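**Student:** heads up, no residue letters with this:
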């Protein structure tokens, strides 16, 4: 992907000025190391972080700006505009990326050429929001109404041959989607439900047997993006809660990462050993000058490792 650069920056911050966030363990165990604010507030609505060695590190989106962001090993931040909204992305097996854009999908080739596929709908009040790849290397992205109209969204699947399918309908705010390490379960968030749902999964049947994995009290924030670690733990970003929660495969809350920004949107594992949790944040709903750290990227060492990102086969 061809990016414009914002300077050679970690934003404009020096390392010594990075803001810490704390991570605590619930129950027995030692407190986990503190994490750091990793950039300035370089996004308005940061979302969808993805680490891939194929593209040299971390990418994420400034969703409502329609931009894909990149973080170089030297701290350089890149930005590329891809459409009216940039919802989610994953690496392609042959290089480049598949991207959920405002009303459909786009494919980036290894040389940076960007091709928008036909729009999936014409209604300008609805946009894509979040997504990911399944164990069979197909890309999913879910939608929502800009005004969060109940049931206006859906979850779409893009197959490697370019065909698309509606997997779920009647969704309000389609958000995080990740699979368990054994590929048998898929965890999914429709934010309006205040729940993380879990499905059974196989290629032939797809997502079946939807049930509640965990319910999130409203006072804790709204479930947003999520990721799954190598042990099967489910990490959920709590928007307006200023935290990321880890749940065991049994649905027991066992760790909390406190972030000094209320608008916590998504998280992923990255770094060369996949042992760092990268956390995106948002300025959405804030007045100018409020919460100057909002929109920054944060990073935490949380004592477990993630898994390599699934690539799109198309």
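**Tutor:** Good, I have the coordinates. Everything numeric here is computed off the predicted structure, so don't read it as measured data.
**Student:** all contacts plus neighbour counts: C-alpha atoms, from now on.
**Tutor:** Fine.
**Student:** Relative to residue 236, how far out is the closest residue to residue 99 other than its chain neighbours?
**Tutor:** Using Cα to Cα, 6 or more residues apart in numbering and skipping residues adjacent in sequence, the residue nearest residue 99 is residue 89, 4.3 Å away. Distance of residue 89 to residue 236, given as Cα to Cα, to the nearest Å: 18 Å.
**Student:** Next: residue 289.
**Tutor:** In terms of Cα to Cα, residue 289 sits 27 Å off from residue 236.
**Student:** The two - which one has more neighbours?
**Tutor:** A direct count of neighbours by other Cα atoms under 10 Å for residue 289 and residue 236 places residue 236 higher, at 28 against 7.
**Student:** Now for that one: which residues touch it?
**Tutor:** The contact partners of residue 236, by Cα atoms under 8 Å, 6 or more residues apart in numbering, come to 223, 224, 225, 226, 227, 244, 245, 246, 266, 267.
**Student:** In which helix or strand does it reside?
**Tutor:** strand 234-239 (DSSP states H and E).
**Student:** Can you name the next helix or strand after that strand?
**Tutor:** Heading C-terminal from strand 234-239, the first helix or strand you meet, by DSSP H and E, is strand 243-247.
**Student:** From the chain's centroid, how far away is that next one?
**Tutor:** Counting by Cα atoms, centre = their mean, to the nearest Å, strand 243-247 is centred 14 Å from the centre of its parent chain.
**Student:** Now do that strand: which elements does it pack against?
**Tutor:** strand 234-239, strand 253-258 (3 or more Cα pairs under 8 Å, 6 or more residues apart in numbering; DSSP states H and E).
**Student:** what's the nearest residue to residue 194 once chain neighbours are set aside in contact with, if anything?
**Tutor:** Counting by Cα to Cα, 6+ apart, residue 216 is the residue found nearest to residue 194 once chain neighbours are left out, at 5.3 Å. Residues in contact with residue 216, defined by Cα under 8 Å, 6+ apart, are 194, 195, 196, 222, 223.
**Student:** another one to put next to it:
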């Protein structure tokens, strides 16, 4: 499988690609040169909307706008890049924390993690924000939360701690929105890459971007890797399925902390890539609040 360049974006930290089936638009963010990006694949046009602070992730909503998980809180965000009301503020007792990866479950709840942005210490938490805007802490002791994804049968949730080099799986109760039976799903300690953002395909396999590893790998539900997509950049960061048939895999990447020599060797660092992996994804769930 060969990854093509969809947008030569030069993102500092491209993250969280999301496909909107209603508008046939791909959204993603640049976390560190904070911005929301939108791509119309049919027409080829892209739009960039600057954000006022670091942005970790976005999600679609039933109302037609977005949620944006940023440094100080989770906000409503129009498709035109206008920041609206705050939905949930970061932890008052952790002023160095910011919001990072997030994803909606199929009951319209937004799950989002926080991380310490000043030091790689385990002050982060996983939060569940319900349609009524009530927020519940679901897990703690996290350094960098990533890889949030839900299995097609809504019985498993995945979550990585990037700086612990591990992806964990939880039993997930879709009715109650609760987690149990945390277990190790993938151990990356013996690999150069660390587990970053993920996507689930229709067969229940987890596609994970290995940051600093230069590839995206596909895990079967039992944790075995059955294929990998090698990329011309070292820092793939996240992926999602898109396109009218959900048969295209979009992959964001980063160029942060690369030396001038590394950037010269990776002129596509920070680009948005696309590949046809031979499987389909699932429609992205939307926040119901």
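**Tutor:** In hand now; what should we look at? As the structure is a computational prediction, the values presented were derived from the model and not from experiment.
**Student:** rewinding a little: of the contacts of residue 216 of structure 1, which pair is most distant in space?
**Tutor:** Distance extremes for the contacts of residue 216 of structure 1: the farthest pair is 196 and 222 at 10.2 Å, using Cα to Cα.
**Student:** how many other residues sit next to residue 219 of structure 2?
**Tutor:** 20.
**Student:** so which strand or helix has the nearest residue to residue 70 of structure 1 once chain neighbours are set aside?
**Tutor:** Spatial nearest neighbour of residue 70 of structure 1, excluding adjacent residues (Cα to Cα, 6+ apart): residue 59 at 4.4 Å. Using DSSP H and E, residue 59 of structure 1 sits within strand 57-62.
**Student:** Quick check: the aligned residue for residue 195 of structure 1 in structure 2?
**Tutor:** Taking TM-score structural alignment, residue 195 of structure 1 has residue 166 as its aligned residue in structure 2.
**Student:** same question, residue 132 of structure 1
**Tutor:** Matched by TM-score structural alignment, residue 132 of structure 1 corresponds to residue 103 in structure 2.
**Student:** How about residue 183 of structure 1?
**Tutor:** So residue 183 of structure 1 corresponds to residue 154, using TM-score structural alignment.
**Student:** From residue 5 of structure 1, how far off is the residue nearest the centre of structure 1?
**Tutor:** Note on structure 1: the residue nearest the mean C-alpha position is residue 48, at 2.7 Å, using Cα atoms, centre = their mean. Per Cα to Cα, residue 48 of structure 1 is found 20 Å from residue 5 of structure 1.
**Student:** First-to-last residue distance for stretch 111-126 of structure 2?
**Tutor:** 7 Å.
**Student:** For it, what is the distance to the chain centroid?
**Tutor:** The answer for stretch 111-126 of structure 2 is 15 Å, by Cα atoms, centre = their mean.
**Student:** do the same with stretch 123-137 of structure 1
**Tutor:** 11 Å.
**Student:** just stretch 53-63 of structure 1 next, same as before
**Tutor:** On Cα atoms, centre = their mean, the centre of stretch 53-63 of structure 1 falls 11 Å from that of its chain.
**Student:** Can you point out the buried residues in that stretch?
**Tutor:** Using 16 or more other Cα atoms under 10 Å as the test for burial, stretch 53-63 of structure 1 gives 55, 57, 58, 59, 60, 61, 62, 63.
**Student:** burial of residue 251 of structure 2, as a residue count?
**Tutor:** By the measure other Cα under 10 Å, the count of residues near residue 251 of structure 2 is 32.
**Student:** Residue in structure 1 paired with it?
**Tutor:** In structure 1, the residue paired with residue 251 of structure 2 is residue 279, using TM-score structural alignment.
**Student:** check which helix or strand covers its match.
**Tutor:** Applying DSSP H and E, one finds residue 279 of structure 1 within strand 276-281.
**Student:** before we move on, what about residue 23 of structure 2?
**Tutor:** Applying DSSP H and E, one finds residue 23 of structure 2 in no helix or strand.
**Student:** Tell me which residues touch it, please.
**Tutor:** Going by Cα under 8 Å, 6+ apart, the list of residues near residue 23 of structure 2 is empty.
**Student:** With the one 5 residues further on instead?
**Tutor:** With contact set as Cα under 8 Å, 6+ apart, residue 28 of structure 2 has these partners: 14, 15, 16, 17, 18, 36, 37, 38, 58, 252.
**Student:** From residue 64 of structure 2, how far out is it?
**Tutor:** 16 Å.
**Student:** and if you look at residue 29 of structure 2?
**Tutor:** Where residue 64 of structure 2 is concerned, residue 29 of structure 2 sits at a distance of 18 Å (Cα to Cα).
**Student:** With residue 231 of structure 2 instead?
**Tutor:** For residue 231 of structure 2, the distance to residue 64 of structure 2 equals 33 Å [Cα to Cα].
**Student:** coming back round to it: of the contacts of residue 216 of structure 1 - the most surrounded one?
**Tutor:** residue 223 (32 neighbours).
**Student:** Over in structure 2, tell me which residue corresponds to it.
**Tutor:** Under the alignment (TM-score structural alignment), residue 223 of structure 1 maps onto residue 195.
**Student:** Please identify which helix or strand holds that match.
**Tutor:** Going by DSSP H and E, residue 195 of structure 2 is part of strand 194-200.
**Student:** Could you name the helices and strands sitting against that strand?
**Tutor:** If you count contacts as 3+ Cα pairs under 8 Å, 6+ apart, strand 194-200 of structure 2 packs onto strand 145-150, strand 156-161, strand 166-173, strand 206-211, strand 236-242.
**Student:** Buried residues of the third one, list them for me.
**Tutor:** Right, the one you point to is strand 166-173 of structure 2. 166, 167, 168, 169, 170, 171, 172.
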